[in-house]
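>>> Sequence first, predicted coordinates after that:
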Amino acid sequence: MIQINNLSKKYKNADAYSVHNIDLVIEEGEIFGLLGPNGAGKTTLISMLSSLLKPSSGSFSINGLDYRSNRNGLKQHIGIVPQEYALYPTLTAFENLSYFGGMYGLKGKSLTDGIENNLEILGLSDFANKKIKTFSGGMKRRINLIAGILHNPKVLFLDEPTVGVDVQSKNAIIEHLLTLNTGGTTIFYTSHHLNEAEHFCTRVAIIDNGELIVIGRPKSLINDQKGATNLEDVFLNHTGKALRDHA
């Protein structure tokens, strides 16, 4: 579903590459987790794959469409749920979702039904006509997710989709994502929640300093690491325990 070849990104005036020579294949139906410290290159990579950021070199394709020659067509196949809330605070939940659904060409009954169905699944039906600025963090996260999946994308990019939310909201988001994946959506996910990634992802990769260090199924990576009992042990072994403050 996703084919990445020697993909790199170096920002203007930067001393080093943020992402360097990434080669990666993600199969259809995978839940693929990209893990790494602050500043490791996770958001840069996901931004390039979402066509939000132009690569410095290399190439990638999604569902057989090369980004250089089929950028507009590629965008119709993907959904994006960014780390920051991509919502208009003075509009209601329904108005926000109507706007984002319209951007993907949805309209009429199909759009309304899609909004209402997702709001119900994620426990937000009673708040459809409330302004986003009145919502809690967990509620905003759930609306943020709906905005990225209304058009039923083949590939869903998630950048820290459960950061800063309560346990109930986190559970609702993960359950809905698993349902989407069962229905055929390939998921590309970044997170600092290693326990969540260990149980959620079918395969994970650890990235540091813009380069992929290790890749595999969570259980296999844990079993292959001497003394490791969980994915956090594997992560720290490959990235070290030094603080990674990043501005």
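Structure received.

>>> CA atoms for contacts and neighbours, from now on please.
Noted.

>>> Now do the contacts for residue 36.
Residue 36 sits next to 42, 192, 206, 207, 208, 235, 239 when contact means C-alpha atoms under 8 Å, 6 or more residues apart in numbering.

>>> One more: residue 108?
If a contact means C-alpha under 8 Å, 6+ apart, then residue 108 has no contacts.

>>> re earlier: columns distance to residue 164, secondary structure and neighbour count on top of the contacts of residue 36, output as CSV?
Shown next, in CSV, are these (distance: C-alpha to C-alpha, whole Å; DSSP: H, G, I helix; E, B strand; the rest coil; neighbours: other C-alpha atoms under 10 Å):
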residue, distance to residue 164, secondary structure, neighbour count
42, 18, helix, 25
192, 11, coil, 17
206, 22, strand, 21
207, 22, strand, 24
208, 23, strand, 20
235, 21, helix, 22
239, 23, helix, 17
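
>>> Quick check: the residue most central in space within the chain vs residue 188, distance?
Central residue of the chain (C-alpha atoms, centre = their mean): residue 158, 1.3 Å from the mean position. Computed with C-alpha to C-alpha, to the nearest Å, the distance linking residue 158 and residue 188 is 6 Å.

>>> Likewise for residue 174?
Residue 174 sits 13 Å away from residue 188, going by C-alpha to C-alpha.

>>> With residue 87 instead?
Using C-alpha to C-alpha, we find residue 87 at a distance of 21 Å from residue 188.

>>> cool, and residue 102?
Residue 102 is 24 Å from residue 188, by C-alpha to C-alpha.

>>> one more structure, for comparison:
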Amino acid sequence: MPAIEVVDLTKTYGDLRAVDGVTLEVAEGEFVGVLGPNGAGKTTLLEMVEGLRRPDSGSATVLGLPAWPRNPALLPRIGVQLQASSFFERLTAREQIRTFAALYGVPARAADDWLEQVGLVDKADTRVEDLSGGQAQRLSIACALVHDPELVFLDEPTASLDPQARRNLWDLLSGINEAGRTVVLTTHHMDEAEALCDRVAIMDAGRVLRLDTPAALVRGLDAATRITLADGEVLTTRDPAAELARLAGAGRLDGVQVQTGTLEDVFLQLTGREYRA
């Protein structure tokens, strides 16, 4: 049984088809990214799968149960980190996560353990309004995980973070998945999807254009590989293995850089236009 099964899911707002007949499956234990620019329909799609928004048509099944009408039996089994973090005012990080834990009947000790797992022990007595952006995002994720859900939804968890904070958060997200949880991540960062996800759904204008592993998506490109030599010479080839073997035979591999296709190239090929963040 898949962790998530979405069939022909649609949501419209007036003339705008925010989600336009999306069908996809997420396997148990999989880390799937939904990649696309702002306005692609990623958040609307997740909100329908989470049971937060009613679809106009189609269906979403989560852990074998229908997502809509919102199913109370699913709530203890899923964790949701929304795009904008919302915390109780004037509470410290420790008080926040203990409050979330109490809603699920989770003891305070388990809540405190999550502060340690996300690296916020030294900020436990800091009010949330005084946390940095990266610290607030880690606390938000900890609150979504405090009840040990089977399935976790993360909506652009690294949005607005600096590059170092983003990469620190990547380690946390990888650990969440390696612990056995199914993770669905929306992002508009190509490198993030490539680094973290088992499979990536490229989404634009409310539709899933392609769903596959990052490597398979890139392999499907009809694009040449660029090889830059130490002296600055640039070679382009559609048979990089043979070209590198030739360079090795000539003793010219030192300092060689090889640039293959990327998910951004895939997006450009699928949509016919530059990627919009």
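Cool, got the structure. On a predicted model such as this, the values are computed, not experimentally measured, just so you know.

>>> re earlier: neighbour-wise, which of residue 174 and residue 188 of structure 1 wins?
Shown here are residue 174 of structure 1 and residue 188; by other C-alpha atoms under 10 Å, residue 188 has more neighbours (22 against 15).

>>> Tell me if I am right that the more buried one is in a strand.
Yes - according to DSSP: H, G, I helix; E, B strand; the rest coil, the state of residue 188 of structure 1 is that of a strand.

>>> Could you find the counterpart of it in structure 2?
For residue 188 of structure 1, the aligned position in structure 2 is occupied by residue 184, per TM-score structural alignment.

>>> Could you double-check that its match lies in contact with residue 150?
No - Residue 184 of structure 2 lies out of contact with residue 150 (C-alpha atoms under 8 Å); the separation is 11.5 Å.

>>> contacting residues around the match of residue 188 of structure 1?
Residues near residue 184 of structure 2 by C-alpha under 8 Å, 6+ apart: 31, 32, 33, 34, 151, 152, 153, 154.

>>> can you map out the helices along structure 1?
For structure 1, the helices defined by DSSP state H cover 42-49, 71-75, 93-103, 108-121, 137-149, 167-182, 194-200, 218-224, 231-239.

>>> between the fifth one and helix 108-121, how big is the angle?
Just to be clear, that refers to helix 137-149 of structure 1. Note on geometry: by axes from the mean of the first three to the mean of the last three C-alpha atoms, to 10 degrees, helix 137-149 of structure 1 and helix 108-121 are set 150 degrees apart in direction.

>>> what range in structure 2 does helix 137-149 of structure 1 sit on?
The aligned range for helix 137-149 of structure 1 is 133-145, by TM-score structural alignment.

>>> returning to that earlier point: tell me the one of the contacts of residue 184 of structure 2 nearest residue 15 of structure 2?
residue 34 (23.4 Å; C-alpha to C-alpha).

>>> Give me the distance between the closest one and residue 153 of structure 2.
Distance of residue 34 of structure 2 to residue 153 of structure 2, given as C-alpha to C-alpha: 11 Å.

>>> Compare these two (neighbour count), which wins?
Relative neighbour count places residue 34 above the other of residue 34 of structure 2 and residue 153, with 26 against 23, counting by other C-alpha under 10 Å.

>>> Test my guess that that one contacts residue 190.
No - the criterion here is C-alpha under 8 Å, and residue 34 of structure 2 misses it with residue 190 at 10.3 Å.

>>> how deep is residue 122 of structure 2 tucked in, by neighbour count?
Neighbours of residue 122 of structure 2 (other C-alpha under 10 Å): 10.

>>> Counterpart of it over in structure 1?
Applying TM-score structural alignment, one finds that residue 122 of structure 2 aligns to residue 126 in structure 1.

>>> Please identify the residue in structure 1 that aligns with residue 195 of structure 2.
Checking TM-score structural alignment: residue 195 of structure 2 goes with residue 199.

>>> Now do the same contact list for its match.
residue 218.

>>> One more: residue 88 of structure 1?
Residue 88 of structure 1 neighbours (C-alpha under 8 Å, 6+ apart): 96, 132.

>>> same thing with residue 158 of structure 1?
When contacts are counted by C-alpha under 8 Å, 6+ apart, residue 158 of structure 1 touches 80, 81, 82, 83, 187, 188, 189, 190.

>>> Would you confirm that the fifth one contacts residue 27?
This means residue 187 of structure 1. No - using C-alpha under 8 Å, residue 187 of structure 1 is not in contact with residue 27; the gap is 9.9 Å.

>>> The two: which is more packed in?
residue 187 (28 against 14).

>>> For the more buried one, give its distance to residue 128 of structure 1.
Distance of residue 187 of structure 1 to residue 128 of structure 1, computed by C-alpha to C-alpha: 26 Å.

>>> Tell me the spacing between the nearest residue to residue 53 of structure 2 once chain neighbours are set aside and residue 22 of structure 2.
Nearest residue to residue 53 of structure 2, sequence neighbours excluded (C-alpha to C-alpha, 6 or more residues apart in numbering): residue 47, at 5.4 Å. Distance, residue 47 of structure 2 to residue 22 of structure 2, by C-alpha to C-alpha: 13 Å.

>>> Next: residue 43 of structure 2.
13 Å.

>>> How about residue 44 of structure 2?
For residue 44 of structure 2, the distance to residue 22 of structure 2 - C-alpha to C-alpha - is 11 Å.

>>> Among the contacts of residue 184 of structure 2, which pair sits farthest apart?
Spatially, the most separated pair among the contacts of residue 184 of structure 2 is 34 and 151, at 15.3 Å (C-alpha to C-alpha).

>>> coming back round to it: tell me, of the contacts of residue 36 of structure 1, which are also contacts in structure 2.
Among those, the contacts conserved in structure 2 (both residues aligned by TM-score structural alignment, their matches' C-alpha atoms under 8 Å) are 42, 192, 206, 207, 208.

>>> Need the max-distance pair from those residues.
Taking C-alpha to C-alpha as the measure, those span a maximum distance of 13.1 Å, between 192 and 208.
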